[in-house]
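Student: sequence first, predicted coordinates after that:
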Amino acid sequence: MNYYLLVLLVASLGALSFFGYRSAKKIKNYDNYFLAGRQLGIFSVCVSLLATQIGGGVILGTSQASYKYGIYGIFYTFGLSLGLIAVAFFGAKQLREKNVATVAELFEKEYNSVFLKKIASIISITSLYGILISLIISTKGFLVAFGMKNDLILYAFWVILLTYTILGGIRAVVYINMVKITLIFIVFTSVIAYYAIERFEFLQFSLDSLLVSIKPKGEISFSDYIIVPFLFVFIEQDMAQNFFAAKNTKVAYISAFLAGVLLLLFSFIPVIFGVAARSIGNIPDGANEMMFFFTQTSNGFVTLATSVATLCAILSTGDALLCAISSNLALDFKTKSKNSLLHTRIITIALGVGAIALAHYFNDIIKIMLISYEVMVCTLFLPIVTSYFNFKNTTAFAYISIILGIVGFISYQKFVVLFEHNISREIFCILLALFAFPLSRVYTLSQAKN
């Protein structure tokens, strides 16, 4: 089984690398590389949005959390789904109308500050980098579940993924993701059908155990697992990049709504199988519970199919993150060098290799993702969302808002201890940042008088 999976993995990555190489020859400029010429339709954008989210976090992270907490394991994916549906009504259209290439660019266009654009870009890259690390952690758990504990396999997997993504840009990523997302949905719905017909006792066990053996609610915060992903959807670069690449505003908001609904429906699958994994014992340390469950309770074909689908999911989110990081580096820190795109590719590959090394020091997928989300939500949410509105925004407001967000992020623990108030970090930071409205007004008036 491990041999077949390894051969299939190598063959798939080789094919993707070749496709990335072919796509690279057609790239003429930044707009084509990062935004596909702003010509993507509803199906392309919807699939790309799903590919951005249905990765190691949603499949392996949700199943891991469900194994521990039961139905509460769905909170993270539920937050993402609600975020996509909400951004369809407010956010997708506004982002497409701004006609920018990165979220950080809003600080230059709306707040007239190139410096803030670079600060926002650094924060965005840091946030996306943390999510990338969590994805590598999930890959390691996936491989361990199949007895592949050799780190060289993990390194090879991610280095090849880095290569084909950096070569082909968003157009190659979108086309490849169409195939991958279709395969993911077909495989996992078929696996549900298989267990319903052949091994229904495991589904029955899962349904009976969803609300059993759940740790105290203090162990899993409603705010952290729903609100943070919900808010992050409005401002994350890898999501917004799909809206920037949409053909028009209608394509942007329809795609977001469809992606949100499909993601919500899909999220119940890793929850069911994560809980079902409680029915077996002796899960190896570091192995993903759901994948190990498949190896122990299904036939070789089902195990291989779910393995391929999960690998596709990891690849889909991984290449979306790498494209987003690459776009931040190239478009927010433009240089006049003729080889600037080449330099961006080299730096992105170096960052990716660094993420592989850092992933060895962590093991909680969802926790790392939530911390990464918090960094950006706490510091940039208010000024970014405010920029969606068409009223005069001042540079002072953006500066003060970001500074207050950073202060809130750093001082949060002291606030909780001092006032004994269990408010979540991101809500605390956003509420603190709201003081930027009166403070920036006072500053503007004082400047006018002077």
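Tutor: On my side now, so go ahead.
Student: make it CA atoms for all contacts and neighbour counts henceforth
Tutor: OK.
Student: can you get me a residue count around residue 67?
Tutor: A total of 29 residues lie near residue 67 under the criterion other CA atoms under 10 Å.
Student: got a list of what it touches?
Tutor: 73, 271, 274, 275, 276, 277, 278, 289 (CA atoms under 8 Å, 6 or more residues apart in numbering).
Student: and residue 105, by the same measure?
Tutor: Residues in contact with residue 105 (CA under 8 Å, 6+ apart) are 117, 332.
Student: pasting the second one now:
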Amino acid sequence: MFDSENIKLLIVFLTLLICLGISLFYAKKNKNQEDHHLAGKRLGISTLVLTLLATQVGGGAIVGTTELAFEYGWNGFSYSFGIATGLLVLCLGVGHKIRALNVKTIPEIFSIKYKSSVLHKLSAAASVVTLFFILIAIGVSTKKFCTFLGLNNPWMLFALAFLFLAYTSFGGFSAIVKTEILQITYILILTVVVIFNIETPFKEALSLAEQTKILIPPFSFSNLLSDKGFLLPIFFTIIGQDMGQRCAAAQNPLKFSVASLIAGILILVVSFVPVALGIIARIKGLYFDNNTCLILHVLEKETSLELTNLFAVGILFAILSTADSLICAISLNVHMDLMPHEKRSKIIFAKIFSFLFGLSAIVIANYFDQIIPVIIFAYELFVVLFFVPIFMAVCLKNPSKLSAYSTIFLTFTLWLNHTLSKTQPLGLFAILFLGALIFLAVELGVKNLPRSEIKP
């Protein structure tokens, strides 16, 4: 009565219905902004670990990483390694300091530390655009294997999209966290099952990769500092609103630091599977086109059709768990940073924003084919403009507004020259390093000026 096709669709619909039920339950419990956007600031270590993992293990870390590994071998680890490094930086004190500021959003740091409403609004708008482009990339990865799941019927796709947008919009951050825990648990279980059922053992894949270095480029640490696929995930993990929201929702700074470390380690462990599968596909000559989901293509050859179908459902859950956190972060930025103050107490606006942004991303995703390039494009300008001022605001006691403006102007100018120049004289790391130097130089100059010479 139930074949594998029907079973996987049944799992998807039942899970989304459960997520909707959880969302409606928390919609009744949320009494104020803090409940809706930050889960009442009650997240403990285990919950934080799972929601951090669910946020990062999405289309980029699974579908996109497999494709990178197919092209670049073990260097396909760069994206996941960048995320893990960013989480390590948060663990080593930056996350602790952000949580101690007691801000609701990352852009709010500009109001608290720099006393600048202009930079607050500008960074919030940039954050919304950045997160929206990443959301589009998540939609692209969904499109890549919807056909494999048998989701060709427009009404079926509409029903799935409606269930997703409904549970994402109604229950707020509390519901998102609970549904992410459900989804990431399924993914982790399937990952373990794949490891023990793969036809070509990973040990054999390692051996084959070593013997075919011409075919599979070896991993190179020396290339990382010039690799945007490694650097941008580091910087955006530190200052991105999706991570900032989880930081603000933690019970205390220490618990967020511990959770960041554990989540970073688990991301590397989970990412090993798609990287190894990409290498196996390259060694065995399993080629694919833009309409094929490579990781599912490999699994179908290396395991059973049943396990491949179940893993496809797991990828869908991974994508949804990242997408809902992005929508939630966008809603928080718009509601708390960009809306007039008198309307911020009305949670209904946050729910409407969540639904509309999610729907727009689903529509626009149909016009893109690549995943990682879209994510990198989304990261880049936000990181160039705001990483140094935000990082310095977290690390320094009373940074000046002039230092922030000077750095933003310099890094944007260098980035624009870097982007338009055919010779590309400066890389991302060098641009941010120079930005940090100019920030400190201006800061030192401001501190040494007589008080009467400093304009308010």
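Tutor: On my side now, so go ahead. The shown structure was predicted, so the numbers you read here are calculated from the model rather than taken from an experiment.
Student: drop the TM-score for these two in here.
Tutor: The TM-score (TM-score structural alignment, normalised by the length of structure 1) is 0.90; 444 aligned residues with a CA RMSD of 2.7 Å.
Student: one step back: out of the contacts of residue 67 of structure 1, which is nearest to residue 19 of structure 1?
Tutor: For these, the closest approach to residue 19 of structure 1 (CA to CA) belongs to residue 289, at 33.0 Å.
Student: ok, back up a step: can you tell me which of the contacts of residue 67 of structure 1 are in helices?
Tutor: Mapping the contacts of residue 67 of structure 1 onto helices (DSSP state H) picks out 271, 274, 275, 276, 289.
Student: find the nearest non-adjacent residue to the third one, please.
Tutor: Same thing as residue 275 of structure 1. Spatial nearest neighbour of residue 275 of structure 1, excluding adjacent residues (CA to CA, 6 or more residues apart in numbering): residue 67 at 4.7 Å.
Student: can you find the partner of the one you found in structure 2?
Tutor: Superposed on structure 2 with TM-score structural alignment, residue 67 of structure 1 falls opposite residue 70.
Student: element containing the nearest residue to residue 282 of structure 2 once chain neighbours are set aside, please.
Tutor: Closest residue in space to residue 282 of structure 2, ignoring its immediate chain neighbours: residue 70 at 5.4 Å, by CA to CA, 6+ apart. Element membership of residue 70 of structure 2, judged by DSSP states H and E, is helix 65-72.
Student: check the mean deviation of that helix from structure 1.
Tutor: With the two structures superposed, helix 65-72 of structure 2 lies on average 1.2 Å from its match in structure 1, counting by mean CA distance after the TM-score superposition for structure 1.
Student: what is the helix or strand that that helix is followed by packed up against?
Tutor: Per DSSP H and E, the first helix or strand lying C-terminal to helix 65-72 of structure 2 is helix 78-89. Packed against helix 78-89 of structure 2 by the contact rule (3 or more CA pairs under 8 Å, 6 or more residues apart in numbering; DSSP states H and E) you find helix 228-239, helix 253-283.
Student: now the helix or strand following helix 78-89 of structure 2, how far from the chain's geometric center?
Tutor: Counting by DSSP H and E, the next helix or strand C-terminal to helix 78-89 of structure 2 is helix 95-100. Relative to the chain's own centre, helix 95-100 of structure 2 is displaced by 19 Å; criterion: CA atoms, centre = their mean, to the nearest Å.
Student: helix 95-100 of structure 2 corresponds to what range in structure 1?
Tutor: Under TM-score structural alignment, the alignment places helix 95-100 of structure 2 onto residues 92-97 of structure 1.
Student: could you list the buried residues of that stretch?
Tutor: Within stretch 92-97 of structure 1, the residues scored as buried using 16 or more other CA atoms under 10 Å are 92, 93, 94, 95, 96.
Student: show me the strands in structure 1, by range?
Tutor: In structure 1, no strands are defined using DSSP state E.
Student: angle of the helix ranked longest in it against helix 268-276?
Tutor: The helix that spans the most residues within structure 1, counting by DSSP H, is helix 151-197. Per axes from the mean of the first three to the mean of the last three CA atoms, to 10 degrees, the angle that helix 151-197 of structure 1 makes with helix 268-276 is 90 degrees.
Student: now the angle between helix 249-266 and helix 151-197 of structure 1, please.
Tutor: Angle of helix 151-197 of structure 1 versus helix 249-266, following the same axes, to 10 degrees, is 70 degrees.
Student: mind listing what's buried along stretch 213-224 of structure 2?
Tutor: Residues of stretch 213-224 of structure 2 classed as buried by neighbour count (16+ other CA under 10 Å): 215, 216, 217, 224.
Student: need the max-distance pair from those.
Tutor: Longest span within the buried residues of stretch 213-224 of structure 2, CA to CA: 215 and 224, 20.0 Å.
Student: isn't residue 101 of structure 1 up against residue 331?
Tutor: Yes. The criterion here is CA atoms under 8 Å, and residue 101 of structure 1 meets it with residue 331 at 7.4 Å.
Student: that older thread, possible to save the ones in helices among the contacts of residue 67 of structure 1 as CSV with distance to residue 428 of structure 1?
Tutor: As requested, these are exported to CSV (distance: CA to CA, whole Å):
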residue, distance to residue 428 of structure 1
271, 30
274, 32
275, 33
276, 37
289, 35
